[in-house]
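Novice: I'll drop the sequence and a predicted model, then ask my questions.
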Amino acid sequence: MSAGVAPQFLDRTTRKRVLVWVLLIVDAVTLLIATLGATWIRFSTLYAGVGIENISADVSYWQVAFVVWALWLGMLYREGLYDLERLTWGAGEFSRVLRALGIGVVGFILLTYVLKTPGLSRAWTLLAFAIAVVTVSGGRLAVRTWLRRQRLAGRMHRRTLVVGDNAEGERIVHRLLDSPEQGLTPVGCLAAARADSLALDYCSEIVPKLGYAREIARVVREHEIDTVIIAGSAFEHEVISRIISELRDIDVSTHVSSGLFEVLTSRVLVRDIAGVPLMTVAPVSFSAANLRTKRVFDLTLATLGVVLGLPVWLLLIAAIKIDSRGPVFYRQTRVGKDGAEFGMFKFRSMYRDADERLKELRAQNEATGPLFKMKNDPRVTKVGKWMRKFSIDEFPQLLNVIRGEMSLVGPRPPLPHETEQYTDHHWRRMEVPPGMTGLWQVSGRSSLTFDEMIRLDLYYIENWSVGFDLSLLMRTVPAVIFARGAY
């Protein structure tokens, strides 16, 4: 949300109705495109016939397409993909879409056995499924992008109340204010019932204190609160239970913070053991099998990227040679996994004397920590400035991925002199192979501070999975296209 833009709040009922209808319409259209598109691709017509025993009327594939369309919509609903309280975005949503469509296909195949349709094309079924996965996921990505832009523009925000004015409550407020794209705008906080026992009142200097936790029902109604977030460490368990009980009959979303800010939600499970609700944090799996899967994934996509991108590479090579004298590629020593050094490839984006001129520009460094960043770096060529804006100069690192020195996703490899200032805490980011993209690249890129970059890299390491890698690769595309946070 731009500075100075006041957030606009929709009432809870209207907000939910708008989002559910947008999702439903997008899914209906994308599923229709998938089923009818598969029919056209497979048969070059929408009116190809399919024989069904015991049914004398002619049945066309476009009619079958509508049956599958309705079945898939039902499966998406069954998976809770229109329940905004259960809906997750990103990799979690993709897996649920995939499961819903997969179950729909299985149900359709069983239906064909019941109706005895031996003539139904299996190729059509598989083609419709493949297209549906792409179109539905793409459509929902478009909805997320639209919603994110709405929120960054100050629209469609939710009045959020933070309950608990301790350090955790303060951190929650800061995280929400720093993440306007989430749409949860804190409008106030409630102090703990024993506020006089706290040495500090953390939240009231950031957002207004609207009362005490025992007054939560009144505050929620008077201030038309949409979402309540309870700082778990601010209260005893029976107090939290009482707060939740008081909100039971009020139409409001209620969340309890676990305090596990650095753990991915997909790793956190709530289980009932002997009547006790326990929060289980699944371990990070760095097994040899998973790392081999990551390596095969990297090698396949990197090789494909080099082959398909070869015509673009040739154009870039010509542009670099015309723009300035010097080599096309620039090989820079970087630090990789466990501190091993390697030569990282880039398209040259600077003049040949860039390294010598660095000492003159140190005083104009705009980055924090050991990094050097400068928005209008005079060492960058005209073509280089354009390549850097869209991260095109990074393409040759696909060769490093193929060589096994880098991964497609991971912490960015630092320069050797940068690691001289690393603490043991900072060195943890080098426990995995460095990547071409990572969590901080899709969370602000050059606009992040060094400490924020370290925090995001460690978050990635703590929560690594192949699915997480795939999610970050998908999020990298719009971040690069729109040059968010790039110098």
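Specialist: Thanks, I have the structure now.

Novice: make it CA atoms for all contacts and neighbour counts henceforth
Specialist: OK.

Novice: excluding chain neighbours, what is closest to the residue nearest in space to the middle of the chain?
Specialist: Nearest residue to the geometric centre of the chain (C-alpha atoms, centre = their mean): Gly90, 5.0 Å. Closest residue in space to Gly90, ignoring its immediate chain neighbours: Ser471 at 6.3 Å, by C-alpha to C-alpha, 6 or more residues apart in numbering.

Novice: name the helices or strands packed onto the strand or helix carrying that neighbour?
Specialist: Using DSSP states H and E, Ser471 falls within helix 466-481. Where contact means 3 or more C-alpha pairs under 8 Å, 6 or more residues apart in numbering; DSSP states H and E, helix 466-481 is packed against helix 91-115, helix 288-323, strand 407-409, strand 435-437.

Novice: got the angle for it vs helix 288-323?
Specialist: Interaxial angle, helix 466-481 versus helix 288-323 (axes from the mean of the first three to the mean of the last three C-alpha atoms, to 10 degrees): 20 degrees.

Novice: circling back to that earlier point, which one of the helices and strands packed on helix 466-481 is the most hemmed in?
Specialist: Counting by mean count of other C-alpha atoms under 10 Å, strand 407-409 has the highest mean neighbour count of those, with a mean of 27.

Novice: next helix or strand past that strand?
Specialist: Assigned by DSSP H and E, the successor of strand 407-409 is helix 416-419.

Novice: off-centre distance for that next one?
Specialist: Offset of helix 416-419 from its chain centre (C-alpha atoms, centre = their mean, to the nearest Å): 29 Å.

Novice: with stretch 339-359 instead?
Specialist: In terms of C-alpha atoms, centre = their mean, the centre of stretch 339-359 is found 31 Å from the chain centre.

Novice: just the terminal-to-terminal distance for it.
Specialist: One end of stretch 339-359 sits 25 Å from the other (C-alpha to C-alpha, to the nearest Å).

Novice: what residues does it touch?
Specialist: The contact list for stretch 339-359 (C-alpha atoms under 8 Å, 6 or more residues apart in numbering) reads 320, 324-336, 379-381, 383-385, 387-388, 392-397, 399-400, 405, 416, 430.

Novice: in addition, the following structure is provided for comparison:
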Amino acid sequence: MSLLEIGDGAVRLGGQSVGRRWWWLAPRLRGEGTRARRAWRASYVRRLVGLDAVAALLAGLVGWLVPEDGPLMSTVASSSLVAVLPVVWVGAMLVARTYEERFLWVGPEEFRRVSSAAALLLATVGTVSWAFQLEVARGFVVVALPLAAVLTLAARFLLRLRLHAQRAHGRHLQTAVLVGHRNGVAALSAQMEREARHGYRVIGCCLPPAVDDRDVFEGLPVLGSLDEVADVVRRYEVDTVAVLPSPELDGAEMRKLGWELEDTEAELLLAPAVTEVAGPRVHVRPVAGLPLMHVERPEFTGVRRIAKDVVDRTAAGLGVLLLLPVLATLALLVKVSSRGPVFYRHERIGRDGRPFRVLKFRSMVVDADKVQLDLLERNEGNSVQFKIRRDPRVTRIGAVMRRYSLDELPQLLNVLGGSMSLVGPRPHVTREVEQYASDMRRRLLVKPGITGLWQVSGRSDLSWDDAVRLDVRYVENWSLAFDFMILWKTMGAVLRGSGAY
């Protein structure tokens, strides 16, 4: 029997039915191939160009309407600027390569390039106006160009969200084959499944021969060996080949594989294991005539850390002032709804392993810690953290606060005091810290946070291994831009309430 059989509405691998999931393995039977699956990209880019032009036009009209207190430009000149701005703006985005597909769909590079192009254009217009003494309306320069940047970023962000929503419903995906050893393939497959918004649908893998060789591994069809990757790509019209580190695929073999894939439509991706943690700190640099990977050191001290502390404490102070009515209302509700103090203070482990008292609104009955021993067998959390979806110790108002993370708001005072940060790994209790492996202890190099990657990625629904991976990724790759992104995503996670119990 052949490896793949399609008939009667089912897909079979080696005689074993694996359901409808693997229709991707027969693109020709559906009249689909790599070019057909990538056809949406051209319309996406055209839509980007149109949105950029509309954003520039709207910004130009707003700048034209801004009253001037200096010499006024003629109506013809100002109208010409409004008409020319969309062309100049799209040209600047083109020069900044913001329409190249490798910078689109995911990641911050697209937005960074748009911001850089806008700043460069603003500086150029200002310099040229000053050098040639041109009477360009200040309102146009100061208002129109920054507004065009804001509108462009917003439009591109919304368009990306729309694409991610479409991918969640199975549209605009590209097929991928994973190449490497079993452990690496299983880990990368799980990662791609978690990050479905990136648009990869793993249809199978190529593995080295083994004693227990099977047609299906970890739910993935084994389409061939490491020597048959190019044949597998041609047979199933694969869009992407992701290669993991393998001793069998050394430099010479990788070069040969690249040559073999040149006459196909497939993209070749290399997945070095270090990128799971190092991420943006990995750069390819020429060394001794060879392109070698350079891993930058993570920053735990210095100017950027000082800037993070200043931003944290300033934002926390403003947050306390703005949320004072909310804090007072919640405190009153906690006080009148159940016996006990308003605040709950509990010892947690912070930066460098130093203990501190975390502050929360009390969401449980008094002496809830003593009752926990009787509930250990009902634990629904991961292997280290104790969690119960319907914890009998939680009060009525406490359940509502936990649902929307309102019980965490007093931790703004911890941020003001310097024991916590707005964004970082969640603080654990001593019992949990004692179970840390060496990799998890990396999280003690930074201050714990009110929110973090854990909160925006599933919270209590995550396994301990996933929590470790996310915490270490943040510690190794933190930045203020990364913090702002997490804070933005926290609002959505709080409103959804997923994993909050």
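Specialist: Received the coordinates, thanks. Everything numeric in this text was worked out from a predicted model, so none of it was measured.

Novice: so where do the strands sit in the first structure?
Specialist: Ranges of strands in the first structure, per DSSP state E, are 49-50, 59-60, 158-163, 184-191, 209-212, 227-231, 253-257, 268-273, 276-281, 329-335, 341-347, 407-409, 435-437.

Novice: which residues in the second structure does the helix holding Ser471 of the first structure match up with?
Specialist: Using TM-score structural alignment, helix 466-481 of the first structure corresponds to residues 480-495 of the second structure.

Novice: give the buried residues for the matching stretch.
Specialist: Phe482, Asp483, Ile486, Leu487, Lys489, Thr490, Ala493, Val494 (16 or more other C-alpha atoms under 10 Å).

Novice: these two touch, right, the third one and Val456?
Specialist: Yes - proximity of Ile486 of the second structure to Val456 meets the contact threshold set by C-alpha atoms under 8 Å, at 7.1 Å.

Novice: circling back to that earlier point, mean shift between the helix holding Ser471 of the first structure and the second structure?
Specialist: For helix 466-481 of the first structure, the mean deviation from the second structure after alignment is 2.5 Å (mean C-alpha distance after the TM-score superposition for the first structure).

Novice: surely Arg12 of the second structure is in a strand?
Specialist: Yes - secondary structure of Arg12 of the second structure (DSSP: H, G, I helix; E, B strand; the rest coil): part of a strand.

Novice: which position in the first structure pairs with it?
Specialist: In the first structure, no residue is matched to Arg12 of the second structure (TM-score structural alignment).

Novice: how deep is the closest residue to Arg12 of the second structure other than its chain neighbours tucked in, by neighbour count?
Specialist: Distance criterion C-alpha to C-alpha, 6+ apart; nearest residue to Arg12 of the second structure, sequence neighbours excluded, is Glu5 at 5.1 Å. Glu5 of the second structure is flanked by 17 other residues according to other C-alpha atoms under 10 Å.

Novice: for Glu5 of the second structure, helix, strand, or coil?
Specialist: Secondary structure, three-state DSSP: Glu5 of the second structure is strand.

Novice: would you confirm that it contacts Gln16?
Specialist: No - between Glu5 of the second structure and Gln16 there is no contact, the gap being 9.6 Å when judged by C-alpha under 8 Å.

Novice: quick one: the closest residue to Lys321 of the first structure other than its chain neighbours and Ala479 of the first structure, what's the gap?
Specialist: Distances taken as C-alpha to C-alpha, 6+ apart place Val328 nearest to Lys321 of the first structure, at 6.8 Å, with adjacent residues excluded. From Val328 of the first structure over to Ala479 of the first structure the distance is 26 Å, taken as C-alpha to C-alpha.

Novice: same deal with Ser266 of the first structure?
Specialist: Taking C-alpha to C-alpha as the measure, Ser266 of the first structure falls 23 Å from Ala479 of the first structure.

Novice: how about Ile131 of the first structure?
Specialist: Relative to Ala479 of the first structure, and taking C-alpha to C-alpha, Ile131 of the first structure is found at 25 Å.

Novice: please apply the same query to Leu361 of the first structure.
Specialist: 28 Å.

Novice: for Gly309 of the first structure, same thing?
Specialist: In this view, Gly309 of the first structure and Ala479 of the first structure are 19 Å apart by C-alpha to C-alpha.

Novice: same question, Gly275 of the first structure
Specialist: 45 Å.

Novice: do the same with Glu366 of the first structure
Specialist: From Glu366 of the first structure over to Ala479 of the first structure the distance is 21 Å, taken as C-alpha to C-alpha.

Novice: next one: Trp21 of the first structure
Specialist: When C-alpha to C-alpha is applied, the distance between Trp21 of the first structure and Ala479 of the first structure equals 27 Å.

Novice: again with Thr419 of the first structure
Specialist: Computed with C-alpha to C-alpha, the distance linking Thr419 of the first structure and Ala479 of the first structure is 27 Å.

Novice: what's the span of stretch 431-447 of the first structure, first residue to last?
Specialist: 24 Å.

Novice: who touches it?
Specialist: Under the contact criterion C-alpha under 8 Å, 6+ apart, stretch 431-447 of the first structure has outside partners 336-338, 373, 394, 397-398, 405-413, 448, 453, 456-457, 460-461, 472-473, 475-476, 479, 484-487.

Novice: alright, that wraps it up for me.
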